[in-house]
Each structure stands twice: as C-alpha cells, then as structure tokens.
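Asks: need coordinates for the following:
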Amino acid sequence: MATMFGSGLSNQTGAAIGSLAFPVLGPLGVVAVRQYVAALVLVAVDRPRLRAFTRRQWWPVLLLAGVFGTMNLSLYSAIDRIGLGLAVTLEFLGPLSIALAASRRRLDAGCAALAAAGVVVLMRPQPSADYLGMGLGLVAACCWASYIVLNRIVGRRVPGAQGTAAAACASAVAFLPAGILLAVRHPPTAGAVLCAVAAGVLSSAVPYLADLLTLRTVPARTFGLFMSVNPVLAAVVGRVVLGQGLGLPEWAGIGAVVAANAVSIATTRT
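Replies: Below you'll find the predicted structure:
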C-alpha cells in the first residue's frame, strides 16, 4: 500500500515540479526531457535487442512510441492551461473507459453514467472555462486508452519489457530535434532543466520501478483500485505545490470520476 501511494504521489509531484519549468521550457521542452529520462531508465532496466525486432514487432512499438509522446505532451499542455487536478482527472477517463467498455454489467453502465456526470460538471460552461485545455486533457485520455491497448499487443509480441523500452527510445529520438531547437533558440536556465529532470525521474522512473515491484505481490484489481486515487492526489498536489485551488463543483466532478472507477473495479469478479 505504501509503495502504491508513494508511486502515485511521486507521479503527481513530478508533474507539478515539471510545470514550474513551463515559463522557460514550455510543455514541449519539459516533455522532451521527461522522454529522455524515461528512455534511459527503461533501457537500463531491460535493454532491448533492436536488431532482432521483426516488422511485426516494430509497427506496434512505433505506434506505442507515438502515443507515449502525444499522451505526455497533451497532458502537460493541459496542465499548463487548466491545472494539474483537472488535467489528470480528464486523462484518467482513458483507462476508465477501457475498463467499462469491456463490461456488460448494468452496474458498470451506471458507473459510466456517473463518470459522464462528473465530466459534465468539470466541463460546464463558465466565463473562465478553458475548452482548449479541457480538450487536451481528453486527448491525453484517448492516448492513455490507446497506450493500454498497444502495450498489450507489444507485450504479446516482444519479450519482457523490451518493447516498452524500445518505444521509449523511439519517442525520445522523436523529441530530440525539438529539444535541440528549444535549447538553441531559448537557452534554458539550470533551474528549469533541474525541474524538467525531476519531472522525468519522479513521473517516469520512480512510478515505473515502483509499479514493477508492486505488481509482483499485489493483485491487479487492488492495483487498479488504488490507481483511482491519482486524480485526488493530483488535485491535492496542485493545491499544495502550485497553489491551484478547486471549488466544490470541481471536487464533486473529480469525486464522481474516482468513484466510478473504484466501484467498477471493486465489484469486478476475478
């Protein structure tokens, strides 16, 4: 339990610290550094034998790389516009949709309706609403759902974590030109780079290694149930680290999305 909580807290704290570098690096620069860190960590854990990959293995790996990069870029861009708590909650609709789509239970239909109600509350029309930011959060959700599906395909075709490591490397290479261009046109400060590196370590390295350890001893259903705490952690970290306060309607919307996921997973038979 402590490991899962630490993983979630590390992930959201990393995102918050990374956002502190937005004024200097922008979301693109922070995500580029995060992709570099993720690639280094995954390659160190399980070195992929790239030359041995077949065409049948490469195409889902490359798709996974594209989804991985797009997911992080859209999420960090959403964080920049609508704040950490709302962005992570909208992104969380991705895995929730995957879980509910595979079910035919009436209870899950109710959970879907509850989550939809939460989204309506979060995206309700108001003068200060940033619909582009919300849209980016939903793009991140679609990417996370695609990431789950592609990870399953890659896991069946590539042994171990080699496919994920290869995808991280491909994503890092894709972000390399953008990183170089940003560094040349707008030389980053040491503080901004440290914040971006911290985001990579806390949001990529620590959660990945912690999840590897956790999934060896904790049932998948328990792990999935605890993941539903992430939007709440994001909202709390956003308030404490970034001063991004939320009103009662926003908390109600977040609560509805979290509750929908928790009820669906807790009542699923193994």
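Asks: can we go C-alpha only for contacts and neighbour counts from here?
Replies: Fine.
Asks: and Ala21, how far from Pro48?
Replies: Per CA to CA, to the nearest Å, Ala21 is found 31 Å from Pro48.
Asks: ranges for the helices of the stretch 51-200 of the chain?
Replies: Along the stretch 51-200 of the chain, counting by DSSP state H, counting those that start in this stretch, helices occupy 55-82, 84-91, 93-101, 106-122, 131-157, 162-185, 190-200.
Asks: I have a second one here; can you model it like the first so I can compare?
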Amino acid sequence: MLTKIPRRTLATCAVLISILSVQAGATFGKHLFPIVGAEGTTALRQGFAALILLAIFRPWQNGPARKDWGVLLLYAVIMGVMNLVFYMGIARVPLGIGVAIEFLGPLTVAVLTSRRAVDFIWIACAAAGLVILLPWHGGSGALDPVGVFWCACAAVCWGLYIIVGQRVSDRVHGGKAVALAMAITTVFTLPIGIATAGATLFSGSVLLWGIAVGILSSAIPYTLEMLALKHLPAKTFSLMMSLEPAAGAILAFLIVGEKLTLMQVVAIALVVTASAGSSLTARRATNEAAT
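Replies: As a prediction, this is how the structure comes out:
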C-alpha cells in the first residue's frame, strides 16, 4: 500500500511526525526536570538515543576516516551542549517560547548566508518576536531571564550545529555520524547527570521516562529527518521545520498545561513567520537562479 504513495508525500509525513515526536519528547522531559533536573534528563536522552542509534546504524562498520574524527568530535560537543542548555532553558520557560528563541539560531544562519533585501523583512519579524519575549518587565507574563539566556545559548549552538553539521555530512554517513555523536555526548553528559541527580537517575520509573524521551526526542526524529531529506528539497524541509515552535507550544499546553499570554503567542507567530518566509523566499531565489 505504501508503495503507491509518492515518496515526497511520505517524506512530508515523516517530517511532520518528526516535529511532533521531538516536541513531545521535550514535553515528556519536563516531567523529569523536578526529579533529576535538566542535566539528568539530558543524560538520559543522550544515553538511550545513543544506544538505539548505534544499534541501527552500526558506525563501527565502514566508520569515519581518521582525518574526519576532529570535525566529528566538534559536531558532537556542539550537539551535547545544545541539548543540555536547551533543557536547562525550558526547565524555566514554556516549551513553545524556548523553541522560538532557539529557532533564532538557524534563522540567523539562513539570513547571514543570503544577501537579498527581502531577508531584512524576516530579520525584522524575528527581532520583533524576540523583543516581545525578552524579560523587560515583571508581571505574570514575564519570562525567567536565566531560562531565556540558556535558550539563547541553545540558539547559538544550533547555528553552529548547522554549519559544522554540513561539514560532517560531506565526510561521514549521516546516520553513522549522528550515532557516534550521540555516543560521544553521552561521555560528558552522563557524568553531569549523575552529579546532579545521583542514584535517582537509575530508578526504574525515571529510566522508563528516559527511554521515552530518548526515543521521541532523538531516535525517531533524527531517523525520520534523514529519510525525508533524501526526497525533499532542503528549503522545503526548512519551511516545514518552521512549525516547531507552534507545535511545541500546542503539545506543552495539551500534555503539561503550559499556558501562554496573547503577546507570547504573537511573538511565537512572528518567529514562525520569519523562519517560514526566509525558507520560502530562499527557495524562490534558488528556482530563479536555476532558470
């Protein structure tokens, strides 16, 4: 039956499932924050995801060349720090807002690599969203400044992750690279998690939650995204990923009851618009250049 469905349609569905999966995983991770902290949750996510991805892609078979280990190690460190600081951020701010702030990283990379005048529109949209989100004032809608800071750090890491990840993808098989990177990040995130949570990190219920977070946040989305990228143009993929902040906000509301103010919803919408607009105009520019 699936063979009758166009590959691009299947790839589109894969991306949508990936978006829902990674945001659901982050939402489930919030259940673990009060028990083992963001650091312990990160360790569980990285550890279980590494085990699953290593079993799937078996990077020890035809693995990276010796000369490629340097950039792979850098890629792994960026990935690990990005996931750690993002979880530290969303432990203090709502998930949808945290994703919106983090999304400014790849958006900045996309805009900086283009010199078209229309990109200033998307810069303005993203900047407006950021201005609304920043904790300029107190009150019920104010965000934790420490949480905003950690999400901003995650944004920087995501931008670097894209730049370094492109270099890695040119040298190492995508699945093997992600599996090895996850294993490497576990080497330093696990000790941090143990130092933070202690023996609680290995209790039965916590491990079950950790497996769910690892599968939803990393194993499923990374695998689906790699499959989707084989059949979708990069710009189409980027456009669909723009839905992540909105998906995060909706799932966080449905699963853990996180509510947003009207202005925070507007801010998320501005970031989504900036990301989607940047992807759309970049795609059109590419098509025009090809003709």
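Asks: what value does the TM-score take for this pair?
Replies: TM-score of the superposed chains, computed with TM-score structural alignment, normalised by the length of structure 1, equals 0.93; 270 aligned residues with a CA RMSD of 1.9 Å.
Asks: quick revisit: so of the helices of the stretch 51-200 of structure 1, which one's packed in deepest?
Replies: Highest mean neighbour count among these (mean count of other CA atoms under 10 Å): helix 84-91, with a mean of 28.
Asks: could you tell me where it falls in structure 2?
Replies: Counting by TM-score structural alignment, helix 84-91 of structure 1 falls onto residues 95-102 of structure 2.
Asks: how about stretch 233-243 of structure 1?
Replies: Counting by TM-score structural alignment, stretch 233-243 of structure 1 lines up with residues 247-257 of structure 2.
Asks: so which bits of the matching stretch are buried?
Replies: Applying a neighbour-count criterion of 16 or more other CA atoms under 10 Å, one finds Ala247, Gly248, Ala249, Ile250, Leu251, Ala252, Phe253 buried in stretch 247-257 of structure 2.
Asks: which ones among the residues you listed lie within helices?
Replies: Judged by DSSP state H, the buried residues of stretch 247-257 of structure 2 include Ala247, Gly248, Ala249, Ile250, Leu251, Ala252, Phe253 as members of helices.
Asks: the nearest residue to the fifth one once chain neighbours are set aside: neighbour count?
Replies: This points to Leu251 of structure 2. Residue nearest to Leu251 of structure 2 in three dimensions, not counting chain neighbours: Ala24, with 6.5 Å by CA to CA, 6 or more residues apart in numbering. If you count neighbours by other CA atoms under 10 Å, Ala24 of structure 2 ends up with 22.
Asks: what does the one 3 residues further on give?
Replies: One way to gauge burial is a neighbour count; for Thr27 of structure 2, by other CA under 10 Å, it gives 27.
Asks: tell me which residue of structure 1 lines up with it.
Replies: Thr27 of structure 2 maps onto Ala16 in structure 1, with residues paired by TM-score structural alignment.
Asks: likewise Leu53 of structure 2?
Replies: Using TM-score structural alignment, Leu53 of structure 2 lines up with Leu42 in structure 1.
Asks: which non-adjacent residue is nearest its match?
Replies: Spatial nearest neighbour of Leu42 of structure 1, excluding adjacent residues (CA to CA, 6+ apart): Ala165 at 4.9 Å.
Asks: which residues touch the aligned partner of the one you found in structure 2?
Replies: Mapped onto structure 2 by TM-score structural alignment, Ala165 of structure 1 lines up with Ala179. Contacts for Ala179 of structure 2 (CA atoms under 8 Å, 6 or more residues apart in numbering) come out as Ala50, Leu53, Leu54, Phe57, Pro59.
Asks: reformat the residues you listed as JSON lines; add neighbour count.
Replies: Shown next, in JSON lines, are the contacts of Ala179 of structure 2 (neighbours: other CA atoms under 10 Å):
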{"residue": "Ala50", "neighbour count": "25"}
{"residue": "Leu53", "neighbour count": "26"}
{"residue": "Leu54", "neighbour count": "21"}
{"residue": "Phe57", "neighbour count": "19"}
{"residue": "Pro59", "neighbour count": "19"}
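Asks: tell me which of the residues you listed fall in strands.
Replies: Residues from the contacts of Ala179 of structure 2 lying in strands, with DSSP state E as the criterion: none.
Asks: run the residues you listed past structure 1 and keep the common ones.
Replies: Counting by both residues aligned by TM-score structural alignment, their matches' CA atoms under 8 Å, structure 1 reproduces these contacts from these: Ala50, Leu53, Leu54, Phe57, Pro59.
Asks: same list (those) but as a markdown table, adding distance to Ile215 of structure 2.
Replies: Shown next, in a markdown table, are the kept ones among the contacts of Ala179 of structure 2 (distance: CA to CA, whole Å):
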| residue | distance to Ile215 of structure 2 |
| --- | --- |
| Ala50 | 10 |
| Leu53 | 10 |
| Leu54 | 13 |
| Phe57 | 15 |
| Pro59 | 19 |
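Asks: Ala155 of structure 2: which of these is nearest?
Replies: Taking CA to CA as the measure, Ala155 of structure 2 lies nearest Ala50 of these, at 22.7 Å.
Asks: how about that closest one, what does it touch?
Replies: Ala179, Leu180, Met182, Ala183, Thr186.
Asks: mind listing what the third one touches?
Replies: Applying CA under 8 Å, 6+ apart to Met182 of structure 2 gives the contacts Gln46, Gly47, Ala49, Ala50, Ala76, Met79, Gly80.
Asks: Ala44 of structure 1 and Ser146 of structure 1, how far apart?
Replies: Distance, Ala44 of structure 1 to Ser146 of structure 1, by CA to CA: 25 Å.
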